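Pasting the sequence and the predicted coordinates here, then a few questions.
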Amino acid sequence: MAPRVLVSDELSETAVQIFRDRGVDVDFQPKLGKDKEKLAEIIGNYDGLAIRSATKATEKLIAAATNLKVIGRAGIGVDNVDIPAASRRGIIVMNTPFGNSITTAEHAIALMFAVARQLPAADTSTQAGKWEKSKFMGVEITGKVLGVIGAGNIGGIVCKKAIGLGMHVIAYDPFLSAERAQEMGVEKVELDDLLARADFITLHVPMTDKTRGILGKEALAKTKKGVRIINCARGGLVDEAALAEAIKSGHVAGAGFDVFEVEPATESPLFGLPNVVCTPHLGASTTEAQENVALQVAEQMSDYLVKGAVSNAINMPSITAEEAPILKPFIRLADVLGAFVGQVTESAIKEIEILYDGATASMNTKALTSAVLAGLIRPQVADVNMVSAPVMIKEKGVILSEVKRDKSGVFDGYIRLTVKTENQTRSIAGTVFSDGKPRFIQIKGINLDADVGNHMVYITNTDVPGMIGFIGTTLGEAGVNIANFQLGRDKQGGDAIALLYVDAAVSEDVLNKLRANPAIRQIKPLVFNVD
């Protein structure tokens, strides 16, 4: 029986035909995504779901999708897909990470021009029969400083185009190395420096806990007077109310927004303000981009459903069916090793070394390395996957090396990840035991044996008496249950670490109580997806 795919958002007829040509029974209902009840009623009849942004693949919908094997998102953003819920149900989530990069970058440049020369307001005035030439005094873009927040795929294209326009480009991106910045012809800066110097600011970062509200009231107050702000990335990166006040006060000269905190945006504090240009999330809305991502998602889903091939998957590595049983637990190990370092490292990464020891050296290390990199980047870029992660690392100029060696210790095989930044080196090693679960076996050169849980707390401290009691008592008084508590030190009175596996996330108030102890140097709450 041929696999069945439901297309619940607008895809081109050419894309729909790809499914048919490859032996997939496709049901094309492009308006269905807006009808949540009807969609949930019939979703159980399909093996695949092809969507854009209108369809919301929520936990409730996924629970009703009893036969669903793959969700394909035509586009890069997967905000409308509950990835953890899909993963728990064994549903692969695919996206098309690079199909609309040029289009979105061009839209950001277009908005920058529109704001610089007040084009929409001037057009409206002129077509109303007025001739208000002196009213619409603009500014040149040539010679101005463009601050790019996020110099990845789309941000990198914006940088290149802005340099071609004669702008001086400065960029803030924790993953951008100094060497890569030099290659791109941009100046790498910290966020506060960018805010103080930029004549135009454009955002090209995903929505994560770290980037949400990155341009809030305090950040906007640090910007240069007369700055113009462009956002074609994600709504919520900029505090719209705070920006509106800054525009009203005259501190910010204008803004161009394609994305909003609530979409569809029927109202916003920015609407109606002078020299604010707003568009209805058109970043990917060109004929070329829409066709490219539609064709790509149809090809990817068809290849998986018919041949079992996996590409551009958010929650599954690109591996063969023969490798899967052996490789799967080590893929999970690689991901959590990367996720550990990604969550505790805040400065720009310059070098990555991945050591495969013993049995792991003979595995598909390309897939394992991709999993390490995806875990490493995910705290900053939520929708990264094992296909896009290596590309992103390469684009940022990070030096990546793999080392393979024969068994050298007590474990049949293990993986060690070492990351170097401007001012420090971090290292963590792990293995998989017979139960198939990942274990941390070494951190900072200190040996331990730690289970990996969904919620953990990592502590570095000076080795002094009473630390176990202090940590345990503080967490106990806060009602935090410790499932596993692992300790290690390099020498008596030297550096020590503690890794706690807890039943739930630890609040910031409790973490601050722990930080009050002078022997504690660093505390990091960690989140892993190991269910």
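Nice, thanks for sending it over. Numbering: from 1, shown residues only.

CA only for contacts and neighbour counts going forward, please
Will do.

gap between the helix or strand containing S302 and the chain center?
If you go by DSSP states H and E, S302 is part of helix 287-307. The chain centre lies 22 Å from the centre of helix 287-307; the measure is Cα atoms, centre = their mean, to the nearest Å.

what does that helix contact?
The contact list for helix 287-307 (Cα atoms under 8 Å, 6 or more residues apart in numbering) reads 3, 11-12, 14-16, 18-19, 22-24, 47-48, 50, 70-75, 94-96, 99-100, 103, 284, 309-312.

Filter these down to the ones in strands?
G48, A50, V70, I71, G72, R73, M94 (DSSP state E).

got a list of what D451 touches?
K437, P438, R439, F440, N484, Y501.

Could you rerun that using 6 Å?
By Cα atoms under 6 Å, 6 or more residues apart in numbering, the contact set of D451 is R439.

same deal with I482?
V502.

ok, it to G72 distance?
39 Å (Cα to Cα, to the nearest Å).

Please list all residues in contact with the residue nearest to R416 when sequence neighbours are not counted.
Nearest residue to R416, sequence neighbours excluded (Cα to Cα, 6 or more residues apart in numbering): A429, at 4.0 Å. A429 makes contact with I415, R416, F440, I441, Q442 under the criterion Cα under 6 Å, 6+ apart.

for comparison:
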Amino acid sequence: MKIVISEFMDEAAIRSAFVGFDVVYDPALVDAPDRLAGEAADADALIVRNRTQVRGALLDGAARLRCVGRLGVGLDNIDVAACEARGIAVYPATGANDVSVAEYVIGTAMLLLRGAYRATDELAAGTWPRNALSAGREISGKRLGLIGFGSIARETARRAVALGMSVAAHDPFVAADDPAWRPSWGRVESRPLESLLRTSDVVSLHVPLTDETRGMIGGEAIATMPDDAILINAARGGVVDEAAVAEALRSGRLGGAALDVFDAEPLKGAAAERFAGCPNLVLTPHIAGVTAESNVRVSRVTAEAVAQHLRGH
């Protein structure tokens, strides 16, 4: 049986899980659609990250495909409905990168609130901008608002509480009596979206990209947030209106922002240029869930799921 892996993956997991399989591992395949289609034509399994679009002609041409492994949790690059219709199983690496994303959210929140960590060049040039950097804010005592309260958001909340933050979340899919609102390490308040935006010092997104969530944080939503609030999106591009974020930063309607995901990736051209010169902004290339440790976990979980499926276990 043949397994095609089109994006980077921990090679130890490949060697361990896929003994006896015909494995094509080439992280460059994601950028070579013709070669990818050729390899997928007789593949029994396809393993991807977020850039490979498992839909349309690629999916139609993979006549033998039995399962898709996703090295991550978002499924917006996979036509799940079409896979279901053909009996193709889809295996996301649920839970394997929760810690990495949670640490990214807390780390960037602290960086953006404090505002003191970009003075290296000035100090190296012999200046001493101590007064200019003296208004940085502590994370302790601030309020974190989570939009979506799944497993990653819960890991984020636990770390926030440990740092002295209060935490609220908006998630209509988590029942009011769900014990997730009352964990052993603290309390998370359930709030309507408008109230959460209006009262949070840091807002972090933890929702999938759907028709309902696309563009949910645009100019109108940002206008309800405090002027010095921090916005973090390490969930899915398209949930946030990027142009609105850039404008809000320039006009002082936002205190800072961190964007790890974008409506079109890689970020380039006019979509990238709109962020030039924006104050207190962190842009990263869809990397929040990718660390040395999480890559091992994600790869192992995905490889084991795919191998078990193909072996019929």
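That came through, no problem. Nothing here was measured: the structure is a model prediction, and the numbers come from that model.

Show me which of the contacts of helix 287-307 of the first structure are buried.
3, 11, 15-16, 18-19, 24, 47-48, 50, 70-75, 94-96, 99-100, 103, 284, 310-312 (16 or more other Cα atoms under 10 Å).

For my notes, please list the ones in strands among the contacts of helix 287-307 of the first structure in TSV and give distance to T211 of the first structure for each entry.
Putting these into TSV (distance: Cα to Cα, whole Å) gives the following:
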residue	distance to T211 of the first structure
G48	32
A50	29
V70	29
I71	26
G72	26
R73	23
M94	23
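
Return the member of those residues nearest to R117 of the first structure.
R73 (36.0 Å; Cα to Cα).

Give the aligned equivalent of that closest one in the second structure.
For R73 of the first structure, the aligned position in the second structure is occupied by R70, per TM-score structural alignment.

how much space between that match and P266 of the second structure?
Distance from R70 of the second structure to P266 of the second structure, by Cα to Cα: 19 Å.

Next: R66 of the second structure.
R66 of the second structure sits 29 Å away from P266 of the second structure, going by Cα to Cα.

So for the two, which residue has more residues nearby?
R66 (19 against 13; other Cα atoms under 10 Å).

who's in contact with that one?
Contacts of R66 of the second structure by Cα under 6 Å, 6+ apart are D44, A45, I88.

if I look at the equivalent of the first one over in the first structure, how far off is R4 of the first structure?
Right, D44 of the second structure. In the first structure, D44 of the second structure lines up with D47, judged by TM-score structural alignment. To R4 of the first structure, D47 of the first structure is 5 Å away according to Cα to Cα.

ok, now D27 of the first structure?
In terms of Cα to Cα, D27 of the first structure sits 7 Å off from R4 of the first structure.

can you give me the strands for the stretch 101-250 of the second structure?
According to DSSP state E, counting those that start in this stretch, the stretch 101-250 of the second structure carries its strands in the segments 143-147, 166-170, 188-190, 202-205, 230-233.

For the last one, give the aligned segment of the first structure as residue numbers.
Equivalent residues of strand 230-233 of the second structure are located at 228-231 in the first structure, counting by TM-score structural alignment.

and if you look at the third one?
Per TM-score structural alignment, the counterpart of strand 188-190 of the second structure in the first structure is residues 186-188.

Sort out which residues of that stretch are buried, please.
Result for stretch 186-188 of the first structure [16+ other Cα under 10 Å]: buried residues V186, K188.
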